[in-house]
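# coords please:
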Amino acid sequence: MITDTLFDITKASESRIADVDLDAPGFGREFADHMLEMEYRDGQWQQPEIKPFGSIEITPALNALHYAQSVFEGTKAYYVDGSTINLFRVQKNYERMARSCERMCIPTIEKDIFIEGIKELIRLDHQWVPEKEGNTLYIRPFACAFDPIISARVAEQYRFYIITSPVGSYYERPVKLTTTQQYVRAVKGGVGAAKTAGNYAASLYPAQQAKKEGFDQVLWLDAEEHTYVEEVGTMNIFFVIDGVLVTPSLRGTILPGVTRDSIIELAKHWDMPVEERRISIEEVMQAGKDDKLEEVFGAGTAAVVAPVEEVHHDGQSVTFDIDGRGPVGQKFYKAITDIQYGKAEDPFDWIASVKID
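This is a model prediction of the structure:
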């Protein structure tokens, strides 16, 4: 065991990387050699440990399994060269996880543990970062209740983990979206702005129904009036209407995406007209009919910028004859990925580079 100022480190005796095709890893199916684990007990977080990736033993009475007191994050590592791996805006991921923890009554993890833990895992498992452009190492920090008690109350014990996974593209083609008048993702006063497991579980059934109808994801509307666009199940949403970039404003029911924020910052940097505001689905559909809806795209860590080829609502569709990103979406995609892969200057100080010995 190697002792570090922040972490106890136990290295894997043998790497599993020879069994993985990093050029075609899929998404979330393969995992790198090491993980971080930290326990919360007796009112404080204990010494974090980095150890070989593997199964964890739990009781069927585990609190998190019954009451979903669980939060997570998602970020990526990008191969630059043999000595450098880039991380993108991990500070924003930490800040969002801290807010999610507070909302779900989970003790906040220290920033140094979160950020330095990611960096240390990258140093140990840097060979797992795919060199093929477009493929990355997905990083999944998560925390959950760990009481061995079936009781609907705030837990006293927790676990924090970071695991990593080589991944390819999340969407292989433009996506088709449909609204639903029957289901909602989040309500005011709820947990829509937190990255918590229950949000995603609740969205699975409507998404499954959408897929049966030939769509890829649900374009969620607000819970009160079923009128205003909020987000997609796996990403935030952007519209280009008559030359203006428009995205729904954050009102506590939308996840504040890191990629979303990056696109808005880039638009302002370029003096591109951008509006964060309430936008009704009727406005979107009418803009489509009037040929003013120039592009629609989603934005998220997994997808980066995903083009939308159809928006369906109440029996009507707006479609785009595309086989890839439109010019605006492509401009954002290229700008973000060029910064991520170290191909362009980073005027925003978004990148944290990890040096490999």
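# from here on, contacts and neighbour counts on C-alpha atoms
Will do.
# now the strands: where do they sit in the stretch 151-300 of the chain?
Applying DSSP state E, counting those that start in this stretch to the stretch 151-300 of the chain gives strands spanning 158-167, 175-178, 217-221, 229-232, 236-241, 244-247, 274-276, 293-300.
# just so I know, which of those lies nearest residue 262?
For those, distance to residue 262 was read as CA to CA. The smallest value, 9.5 Å, belongs to strand 293-300.
# Report the inter-axis angle for the closest one versus strand 236-241.
With axes from the mean of the first three to the mean of the last three CA atoms, to 10 degrees applied, the angle from strand 293-300 to strand 236-241 works out at 160 degrees.
# Run through who's touching strand 293-300.
Strand 293-300 has contacts (CA atoms under 8 Å, 6 or more residues apart in numbering) with 232, 234-243, 257-260, 284, 287-288, 304-309, 320, 325-326, 328-329.
# One more sequence to fold, the one below, so I can look at both together:
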Amino acid sequence: MFDIKTELTTNPKEKPAPEELGFGHFFSDHMFILDYTDGVGWHDPRIVPYQPISLDPSAMIFHYGQSVFEGLKAYVTVDNDALLFRADQNFKRLNRSNERLCIPAIDEELALEGLKQLVTVDRDWIPNNPGTSLYIRPFIIATEPNLGVHPSKKYHFIIIMSPSGSYYKEGINPVKILVEEQFVRAVKGGTGEAKTGGNYASALKGQEIASREGYAQTLWLDGKENKYIEEVGSMNIFFKINGIVITPALNGSILPGITRDSMIQVLKFKGIPVEERQISIDEVVEAHQNGTLEEVFGTGTAAVISPVGELKYLDDKMSINKGEIGEISQMLYDTLTGLQYGSIDDTFGWTIRL
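Next up is the predicted model:
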């Protein structure tokens, strides 16, 4: 259906040992590239050896930040197949980000086919130790050499892949989170619901403050009233209060996480009450004070679930579930990873086997 040219490397890299992997340090032998030129559209899909890219110093990405990206994974299943999890949703979300950043939409079917072929070419780069995976980073950058402030007329769409170690090497240990009081991650009407680099750059200051105080991540509040909960670090956030799982409703400044959506669907499938609505930090504090704050957890591609054992807001340190992973968090983690590694039957139709 698509004519994707493939150039195989003549100098394959030595693969790192599983214990050396970490996250984002090593890259597979090949990458997928698709170019955009105004008047031509997206063209020349190809798989080539992993290599540096050459850009003019005036390329618009360097000056006006026109870029979007995605993050997903490939897994080795229990029967040794390669598996992608909800990859079609990543490319749908990429196009929503494109719309916000004035980047031309990609053909989602072509992007998915390019990814499938790239994973097939670099199949041996998917680690198979427990908890490991091949992290996949599709991204688009503006490449037109021009200092005028307008949408670029040229772009690269590139997919690179990185073997990643187990996120939880010694079991899932709940983390400590600091509620940020001064800075905000994004505001409604801004780019918060797009997956673009600037959102992550603006979050670095809060992360720096949290780390300095001994906390793993920042809990972000809304940019208008500084009271409603939005995200935690680069993850979506969930609270179990009095038997009901609550997550902030998508409001234009919150990234619509694919893991978030997966969790909501699993909760509904299991018959567990779940609500998407506005939730304030004051409501969380009150629930902690009256004993109904039962679990807190973040969700995202890298960790799947990151349980929260402590929240600090102002001078109040809130211990959650005695600092242990909760029953719902464990169930969701087991279910999602079971689907991703093929040990649970996929009744949702979320996986692609290669």
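# And the TM-score, once the two are fitted together?
The TM-score (TM-score structural alignment, normalised by the length of the second structure) is 0.95; 350 aligned residues with a CA RMSD of 1.5 Å.
# List the contacts of the closest residue to residue 29 of the first structure other than its chain neighbours.
Excluding the flanking residues, the one nearest residue 29 of the first structure by CA to CA, 6 or more residues apart in numbering is residue 165, at 7.3 Å. The contact partners of residue 165 of the first structure, by CA under 8 Å, 6+ apart, come to 27, 28, 29, 30, 31, 32, 128, 137, 138, 139.
# Distance check, residue 165 of the first structure against residue 285 of the first structure.
Look at residue 165 of the first structure and residue 285 of the first structure: by CA to CA, to the nearest Å, they are 38 Å apart.
# Tell me the secondary structure at residue 33 of the second structure.
strand (DSSP: H, G, I helix; E, B strand; the rest coil).
# Setting the sequence-adjacent residues aside, check what's closest to residue 278 of the first structure.
residue 248 (5.2 Å).
# ok, and what's touching stretch 309-326 of the second structure?
172-181, 285, 288, 293-296, 307-308.
# One more pass at 7 Å, please.
174, 175, 176, 177, 178, 179, 288, 294, 295, 307 (CA atoms under 7 Å, 6 or more residues apart in numbering).
# Show the buried residues in the contacts of residue 165 of the first structure.
27, 28, 30, 31, 32, 128, 137, 138, 139 (16 or more other CA atoms under 10 Å).
# can you pull the contacts of the corresponding residue of the second structure for the fifth one?
This points to residue 32 of the first structure. When the second structure is aligned by TM-score structural alignment, residue 32 of the first structure is paired with residue 28. Residue 28 of the second structure is in contact with 122, 125, 161, 162, counting by CA under 7 Å, 6+ apart.
# Distance check, the residue of the second structure positioned farthest from its centre against residue 242 of the second structure.
When distances are taken from the C-alpha mean of the second structure, residue 290 lies farthest, 33.6 Å away, according to CA atoms, centre = their mean. Look at residue 290 of the second structure and residue 242 of the second structure: by CA to CA, they are 10 Å apart.
# same check, this time on residue 86 of the second structure
Counting by CA to CA, the gap from residue 86 of the second structure to residue 242 of the second structure is 31 Å.
# now residue 102 of the second structure
Applying CA to CA to residue 102 of the second structure and residue 242 of the second structure gives a distance of 43 Å.
# same check, this time on residue 205 of the second structure
Distance of residue 205 of the second structure to residue 242 of the second structure, computed by CA to CA: 34 Å.
# Against which helices or strands is the biggest helix by length in the first structure packed?
Under DSSP state H, the helix in the first structure containing the largest number of residues is helix 197-212. Secondary-structure packing of helix 197-212 of the first structure (3 or more CA pairs under 7 Å, 6 or more residues apart in numbering; DSSP states H and E): strand 217-221.
# so where in the second structure does the strand it packs on end up aligned?
Against the second structure, strand 217-221 of the first structure falls on residues 217-221 (TM-score structural alignment).
# Would you pull up how far the matching stretch lies from the middle of the chain?
16 Å (CA atoms, centre = their mean, to the nearest Å).
# That one vs the first structure, average distance?
Superposed on the first structure, stretch 217-221 of the second structure shows a mean distance of 0.7 Å to its aligned residues (mean CA distance after the TM-score superposition for the first structure).
# Contacts for that stretch next, please.
Contacts for stretch 217-221 of the second structure (CA under 7 Å, 6+ apart): 177-180, 184-185, 206-207, 210, 227-233.
# Who has more neighbours out of residue 205 and residue 242 of the second structure?
residue 205 (15 against 12; other CA atoms under 10 Å).
# Show me what counts as buried in stretch 145-163 of the first structure.
Neighbour-count burial for stretch 145-163 of the first structure [16+ other CA under 10 Å]: 145-148, 155-163.
# With stretch 120-131 of the second structure instead?
Buried residues in stretch 120-131 of the second structure, counted by 16+ other CA under 10 Å: 121, 122, 123, 125, 126, 127, 128, 131.
# cool, and stretch 40-53 of the first structure?
Quick answer for stretch 40-53 of the first structure (16+ other CA under 10 Å): 40, 45, 48, 49, 50, 51, 52, 53.
# ranges for the strands of the stretch 1-150 of the first structure?
Along the stretch 1-150 of the first structure, the segments classed as strands by DSSP E, counting those that start in this stretch run 2-3, 8-9, 34-41, 44-45, 49-52, 70-72, 75-81, 84-88, 136-145.
# so which of these gets nearest residue 190 of the first structure?
Comparing those by CA to CA, strand 70-72 comes nearest, at 14.5 Å.
# separation between residue 271 of the second structure and residue 340 of the second structure?
In this view, residue 271 of the second structure and residue 340 of the second structure are 21 Å apart by CA to CA.
# neighbour-wise, which of the two wins?
residue 340 (24 against 9).
# Now do the same contact list for that one.
Residues near residue 340 of the second structure by CA under 7 Å, 6+ apart: 75, 85.
# Could you export the strands of the stretch 151-300 of the first structure to CSV, including columns for distance to residue 101 of the first structure?
Converted to CSV, the strands of the stretch 151-300 of the first structure look like this (distance: least, CA to CA, whole Å):
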stretch, distance to residue 101 of the first structure
strand 158-167, 11
strand 175-178, 31
strand 217-221, 24
strand 229-232, 22
strand 236-241, 21
strand 244-247, 26
strand 274-276, 26
strand 293-300, 21
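# For residue 253 of the first structure, find the nearest of those.
strand 229-232 (7.6 Å).
# can you tell me how far the nearest residue in space to residue 259 of the second structure that is not next to it in sequence sits from residue 256 of the second structure?
Leaving aside its chain neighbours, residue 259 of the second structure sits nearest to residue 300 (5.4 Å; criterion: CA to CA, 6+ apart). When CA to CA is the yardstick, residue 300 of the second structure and residue 256 of the second structure sit 10 Å from each other.
# ok, back up a step: ok, so of the contacts of residue 165 of the first structure, who is nearest residue 200 of the first structure?
Distances from residue 200 of the first structure to those, taken as CA to CA, are shortest for residue 28 (15.7 Å).
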